[in-house]
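In: Have a look at this prediction, sequence included:
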Amino acid sequence: MVAERRGDAASARTVVLVHGIGMGRKVFGDLVQHLDEEALVVALDLPGYGDAPEPTRTPTIERMADLVAAYLRHLGRGPVVLLGHSMGTQVVTETAARHPDTVDRLVLVAPTVDRHHRRALRRLWRLGRDLWGESPKVLMLGAREYVRAGLNLRRKMRAMLTHRPEAVYGGVSAPTLVVRGEFDVVVPREWFDEVVGAIPNSRAFVVEGHRHETLIRTAGPTARDLRRWLSEK
């Protein structure tokens, strides 16, 4: 993996960011700017994404979760606020369930995969619908990161779709914030409500007027609610 650190290293709070499929740590640029004055913020490139080398074999979601947990222990800052977007929510959920000592709080932004619509073509169709009319910023950054993800994107998609996050949610003990863009086609409201209901200690937040790539378009609304939530005991 590749890890990029920004922000206040003297802060007691550490926020670690995990991207979605085809993406990389660069998509969190706006979110980092909203958080780096009050926390140490670490954005990751998972194996084979962004600047991280392509592994010989495409790792499963569970394997990537173990790698994230190993890095968090190496980081040595105690339990962190662990945030994932899209496929990244599957990785961080597994991390929180398999390695609860590494996670203080969990944030799931646009959680996948909707168990009712797991087929790859269906997922791609929904993503295409969601991106129709999106901002040029989202389209350009997303296209660049997908190209960087390489020729093994099909295998990575298979690893994402074979994972069953619904079997893991009940094992998450960390307080969890679940976020959805109001018009997110990839994460329909029914699935979002199911995710929120399956996690024992969770809260829902809907970003009005936003879609699946809400953190790329502008991270301000999510960052504001995240700060409010983190300030609560």
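Out: Cool, the structure landed.

In: For the rest of this, base every contact and every neighbour count on C-alpha atoms.
Out: Will do.

In: my read is Ala3 is in a strand, agree?
Out: Yes. Under DSSP: H, G, I helix; E, B strand; the rest coil, Ala3 falls within a strand.

In: Contact partners for it?
Out: Contact analysis of Ala3 by CA atoms under 8 Å, 6 or more residues apart in numbering lists Val42, Ala43, Leu44, Asp45.

In: secondary structure class for Leu106?
Out: Here Leu106 is strand, with the state taken from three-state DSSP.

In: Quick one: the strands in the chain, in order.
Out: Ranges of strands within the chain are 2-7, 14-18, 40-45, 80-85, 103-109, 176-181, 202-207, based on DSSP state E.

In: right, and those strands - which one's nearest Trp132?
Out: Proximity to Trp132, assessed across those by CA to CA, is greatest for strand 176-181 (14.7 Å).

In: ok, second structure coming up, stack it against the first:
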Amino acid sequence: MSATRERSVPARGRRAPRPESRYPTREIGGATYFTSRDVYGDLVLVVKRFPGPPTAAAESPRPFVLVHGIGVSSRYFQPLAARLARLGPVWVVDLPGYGASPKPPRHVTLEDHAEVLARFLQRAGIRNPVVVGHSMGSQVVSVAAHRHPELVDRLVMLGPTTDDRRRSVPQQSWSLFIEMLKAPWSAKWVVGSDYLFRCGIPYYIRQLPNLIDDRPEDRMPQLPMPVLVVRGDGDPICPPRWTRHLADLAPQGRHAEVRGPHVIMFTDPGRTAELLLEHAR
């Protein structure tokens, strides 16, 4: 996959960032986006909004909201977001403490992340969205959908964690090591720099129990909306037995595979976008 290139587009009124202020317009993969900084109590969410083309309303049945996994940020969603934005509006978030979002002053649980996401959906007035989570982000979006089903029209879980037979730090660390060996260098650079320099190892370690202690299988039977579970056919973190099990538990669940490792939305954004658009329709 060729690397996407990001560039700034001139915008008026550039000022120092403030809560809920809009940053300069940017562009990636031919799609323009705006960045906002939203404050929810003591937690901050940074959001990239791709408004899509003027004809979006006729081409895309629903807007998309993309939520990243542990240690990383919205950056690895950008190739997928750029493709989806050709047809309609897309929002990509940096959860509190990740990417461009500042570190929280306290411990943030999976439920905290889910509540901030739900409040963002309400505040932004996003109607009938397809909410997409990757890895730990799939756990966040499933919690949000379980608690606030009226805010989520369709749910997508990409590479959902955590496999119920490997819920330990050594097992998850080994799977992540295998994943880094399989991923292309472009993905390693984005993911590795996020882990080391933007999230940081201390925050990653504090967040890891969120991923391991959660039981997403308990929520799946209670999700009323259509749910799509997708894995890469070479994903060492999410075995097919686990992802098929989650899809089978959902009343309106469906399972699909994409060629590639854990970060399928980065390595194969084209096929992943096709599956998401099919699910949205």
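Out: Now that the structure is in, tell me what you want to look at. Predicted model, so just to flag it, every value in this text is computed and none were measured.

In: okay, and stretch 123-136 of the first structure goes to which residues in the second structure?
Out: Counting by TM-score structural alignment, stretch 123-136 of the first structure falls onto residues 172-185 of the second structure.

In: err, stretch 45-56 of the first structure, not the other one
Out: Against the second structure, stretch 45-56 of the first structure falls on residues 94-105 (TM-score structural alignment).

In: same question, stretch 83-101 of the first structure
Out: Using TM-score structural alignment, stretch 83-101 of the first structure lines up with residues 132-150 of the second structure.

In: buried residues in the matching stretch?
Out: Burial within stretch 132-150 of the second structure, assessed by neighbour count using 16 or more other CA atoms under 10 Å, is assigned to 132-147, 149.

In: Same question for stretch 20-33 of the first structure.
Out: Quick answer for stretch 20-33 of the first structure (16+ other CA under 10 Å): Gly20, Ile21, Gly22, Met23, Gly24, Arg25, Lys26, Val27, Phe28, Asp30, Leu31, Val32.

In: how about the helices in the stretch 1-150 of the second structure?
Out: Along the stretch 1-150 of the second structure, the segments classed as helices by DSSP state H, counting those that start in this stretch run 56-59, 78-84, 110-124, 136-147.

In: Tabulate those (JSON lines), appending distance to Gly253 of the second structure.
Out: Output for the helices of the stretch 1-150 of the second structure, formatted as JSON lines (distance: least, CA to CA, whole Å):
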{"stretch": "helix 56-59", "distance to Gly253 of the second structure": "25"}
{"stretch": "helix 78-84", "distance to Gly253 of the second structure": "22"}
{"stretch": "helix 110-124", "distance to Gly253 of the second structure": "21"}
{"stretch": "helix 136-147", "distance to Gly253 of the second structure": "13"}
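
In: which ones are touching the most centrally placed residue in the second structure?
Out: What sits nearest the mean C-alpha location of the second structure, by CA atoms, centre = their mean, is Val67, with 2.1 Å. Counting by CA under 8 Å, 6+ apart, Val67 of the second structure touches Ser74, Val92, Val93, Asp94, Leu95, Val131, Val132, Gly133, His134, Gly137, Ser138, Val141.

In: can we see that at 10 Å?
Out: The neighbours of Val67 of the second structure, taking CA atoms under 10 Å, 6 or more residues apart in numbering as the test, are 73-74, 77, 91-95, 117, 131-141, 157.
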